[in-house]
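**Q** Sequence unavailable; structure follows:
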């Protein structure tokens, strides 16, 4: 029979998409020749490659003719026509790195590399990637080396994740010692630009209309000009402007190819600003866009998810650091004003006590501080008229100090409260000294300074310190619990990291709401909206919230926020928000009798069928135990087949 009537070789059977492509490829024009002529060693190697679930790239002959399996296809990106071509041509941009490795394999030397950095152009742009791979020689029937098998695993995401965490630690260390907003911004821009090896990085603030963006200083690598000043965000079009004002991160790999930016007007604007690729991270605080961090690349660039996440993290940390130094500066100015006030305080009253007659003579200002008629004080009043004006809680102490100064002749200095002629409490600082004649006290003159403002400032500062100490202790206890329980219940460190990050962000969002309210409480509606904000993007109509805007204590607000975070995370992974149809309804009401109580229900519908979990996770325990304890109420979770229903019933403190 003629060769053309031979049946197709069965070594390609069940070889997936690439098996069929190899079967129908015109191999006669390649160095390996028609399939019918392939040696058994090549057929066996191809069959093993096709049936592997791991990405494998195989080369045959001195010409390094390319073969690969289905798992390797994503690695190629836009190089989908690599089959049958020379490895040297397919990966020409990486040949300087991998060529010597392949040549060693042809000489019989196997190689293994872990997290090797390689720059590829598999999507039209230079892209920094990392790989763990091995090159091993394949022997043919004669015992000679017929080809190379390359088993690969892309580790770009892992390496970039590790680099991101390391970068954020270094960024925090650098920002920690800075005291001016512009120093913080400059340092963050410089570090981010050098880390990403990009063209320009800028951070700026947005005025109240969320339209005009101002940057005082930016960083460049020297290939593009600085772009400072005020820019109109609306000039980039309603789609981009709207996305930014909603807090979305704008990611453009190639302005000329992106439908949002490829209009002549947009391209002209981008050309004027000298960039083709951009990431702009919008920061939403107190319900509006307040700032943004942008990264420009002069040429098209395929931004990775890790790079986008890094920029978002840097934006948040820059904002936090800027706010920190501004707050610290305000506190320093407040302390300076307090010190100046103390130093510049003028004497507001004088007295002169005639000890033998027991009459005190003083000026009008002194009289008003102690609730004495100014018309009477000039002619003298008994000592008890003076001491009657001292606050009852301080009177006994001051009388004892006066007695001691009278007996010993020591300098008299005291701070105490008085009841003024206006009925208000005043703080005064009093100083004086007793004078003697023949060992007997005769005169006791002195002055008083009104230090009410100083004392109020000190009391307020102490209140803030105690409140801050209380909050820090509570927050640390919460974070410790989250970390301990998350690590204990997570299957992997990546799962633990992701869960811990989500829980800490939920805690942070709740703290933001309480901070805006000076930690006096928070509205339940705002707590629910903030807790669900990360999950409402593209699910706006699927998450419904309804109920009165009742005020909650800080403790109750935090407990509700953390519970909603756990429920939302579970819904996204397994529940109603894991498909395209499911819905979540969060409803609450208040019952005033016999005590004011909150009744809140989380209910899921149209999601996957729910089955009762075999074990209770940290989220479930947090809701059913910790939440119930924190609120002194009851919290239950019903794993109904049609959707999870969580109910909370607790008194409103």
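**A** Received, thanks. Note that the structure is predicted; figures quoted are calculated from it, not measured.
**Q** from here on, contacts and neighbour counts on C-alpha atoms
**A** Noted.
**Q** Regarding the protein, what is its longest strand?
**A** Scanning the chain for the strand with the most residues, using DSSP state E, yields strand 127-139.
**Q** ok, structure two:
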């Protein structure tokens, strides 16, 4: 038990030293001690009148006989030199030559742990009963002090553990950006952490109530929270509400339940937590928008593919010719879709659109092509339509135009214009190839070139078959952010 009480070691204790001094004064004794015993040794928790005493073996202990006495009576030895139990004790025959001893047991939680004793170097013929009664009282005070000090140590250790746990809990909530709150229902007061106050825009270090929390939410969402809390108070069910902040800039999720009721079932304490779910809401909204955009794009793309397929087969009824003509156009549409999907349909750069037709290294290794212009980001419809135009122009120049000869060159130049509205002006011009004559009837490729930007309102495509080479002038409006 001594180990559990942590009494054997430590700095001198002023409270115990006062009691040994009082005991020595009451008896007019030279020494007073507070020895405590374990199974093998005795330890002196306080010493008066002697400074060099250390722990000793149980066999040399007067205290061992004191705690062995029945009841709570003190042990008195008037002359140790003639008492068979002590006549050969090393403290009697040697320093400090104890001849008189009186000790009262120290009892903690029903166990005898030691004694409060007085000793002298002169034997006595008698002891005043009042002195013995005071020694017993003082031993009782020692017992009470030992219990109180142990309880204080336990409380301090428990308090420290609770503080550490509270800090850990608080840090966990802070790290997780969780606002915790406790609502004292009868008083209406809410206790909460700093995260909750910041989340709801509540004042620091001031008492808050339920109405302040409601006022921090959007007016259209307050009634839903009231109904959920009412159901929890009356029926005991957990509530879970998602609501907007008063300024509608954030979404907050609040969960809670009744944790304590009185004897009549009335709610006393409601506890819960709140989290900011704005990012989740934004992500969900973006996902829904993306899905709607994807559905829209897929429908448009399927319609485009069907239209291209019908027109291609009219121009190329032979299956092999159809496959050759249609597969290139289909691949162009597919490549554009892959680029757009990789960027969540946010757009594609000019260089990527050109690279899909000229090859990814068209800038480092130009193959009879001159490309000049700012690498702007094109919206989805612009990129898809321009990709089809470049595919038809590239296919045509390989077959009949500049690249059908050894010295032909293609120039692609574009710029951003601001008049009359912001737009992209792009010019495709072929030179150095075979002489070009205007066809009597436009083929599918020419019609696709002129119609590919149909989705981009107010766009224009002007296709010219100049003798020196085909030229295409393209203009399409651009959003302000491009």
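**A** In hand now; what should we look at? In this text the structure is predicted, and so the values were computed from the model without any measurement.
**Q** related to what we said a few turns ago, in structure 2, point out the residues matching the longest strand of structure 1.
**A** With TM-score structural alignment applied, strand 127-139 of structure 1 matches no range in structure 2.
**Q** Could you identify the helix or strand that succeeds that strand?
**A** Downstream of strand 127-139 of structure 1, the first helix or strand assigned by DSSP states H and E is strand 145-154.
**Q** What helices and strands are in contact with that following strand?
**A** Using 3 or more Cα pairs under 8 Å, 6 or more residues apart in numbering; DSSP states H and E as the contact definition, the elements that strand 145-154 of structure 1 packs against are strand 56-60, helix 95-106, strand 127-139.
**Q** Tabulate the ones you listed in JSON lines, adding columns for mean neighbour count and distance to residue 646 of structure 1.
**A** Formatted as JSON lines, those follow (neighbours: other Cα atoms under 10 Å; distance: least, Cα to Cα, whole Å):
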{"stretch": "strand 56-60", "mean neighbour count": "24", "distance to residue 646 of structure 1": "48"}
{"stretch": "helix 95-106", "mean neighbour count": "17", "distance to residue 646 of structure 1": "56"}
{"stretch": "strand 127-139", "mean neighbour count": "19", "distance to residue 646 of structure 1": "45"}
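**Q** thinking again about what came up before, against which helices or strands is the longest strand of structure 1 packed?
**A** Under the contact definition 3+ Cα pairs under 8 Å, 6+ apart, strand 127-139 of structure 1 sits against helix 95-106, strand 111-120, strand 145-154, helix 156-176.
**Q** Kindly recompute the last result at 10 Å.
**A** The contact analysis (3 or more Cα pairs under 10 Å, 6 or more residues apart in numbering; DSSP states H and E) places strand 127-139 of structure 1 against helix 40-50, strand 56-60, helix 95-106, strand 111-120, strand 145-154, helix 156-176.
**Q** residue ranges of the strands in the stretch 251-400 of structure 1, please?
**A** 277-285, 288-297, 349-354, 359-362, 381-382 (DSSP state E, counting those that start in this stretch).
**Q** Mean deviation, the fourth one versus structure 2?
**A** Comparison of strand 359-362 of structure 1 with structure 2 after fitting gives an average deviation of 3.4 Å (mean Cα distance after the TM-score superposition for structure 1).
**Q** Distance from the chain centre to that strand, please.
**A** Mean-position distance between strand 359-362 of structure 1 and its chain equals 65 Å (Cα atoms, centre = their mean, to the nearest Å).
**Q** which residues sit against that strand?
**A** Contacts with strand 359-362 of structure 1, where a contact means Cα atoms under 10 Å, 6 or more residues apart in numbering, come from 349-354, 367, 374, 376-386, 443-447.
**Q** got the buried residues for that strand?
**A** By neighbour count on 16 or more other Cα atoms under 10 Å, the buried set for strand 359-362 of structure 1 is 359-362.
**Q** Now distance to residue 587 of structure 1 too, for the residues you listed, in JSON lines please.
**A** Formatted as JSON lines, these follow (distance: Cα to Cα, whole Å):
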{"residue": "359", "distance to residue 587 of structure 1": "72"}
{"residue": "360", "distance to residue 587 of structure 1": "70"}
{"residue": "361", "distance to residue 587 of structure 1": "70"}
{"residue": "362", "distance to residue 587 of structure 1": "67"}
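**Q** Can you name the helix or strand that the residue mapped onto residue 560 of structure 1 from structure 2 falls in?
**A** Aligning on TM-score structural alignment places residue 560 of structure 1 opposite residue 386 in structure 2. Element membership for residue 386 of structure 2, per DSSP H and E: helix 380-399.
**Q** For that helix, give me the average deviation versus structure 1.
**A** In the superposition with structure 1, the average deviation recorded for helix 380-399 of structure 2 is 0.9 Å (mean Cα distance after the TM-score superposition for structure 1).
**Q** repeat for stretch 302-311 of structure 2
**A** In the superposition against structure 1, stretch 302-311 of structure 2 averages 2.9 Å from its aligned positions (mean Cα distance after the TM-score superposition for structure 1).
**Q** In structure 1, what stretch matches that stretch?
**A** Residues 476-485 of structure 1 are the counterpart of stretch 302-311 of structure 2, counting by TM-score structural alignment.
**Q** show me where the stretch 551-653 of structure 1 has strands.
**A** With DSSP E, counting those that start in this stretch as the criterion, the stretch 551-653 of structure 1 has strands spanning 551-552, 583-591, 597-605, 634-640, 643-651.
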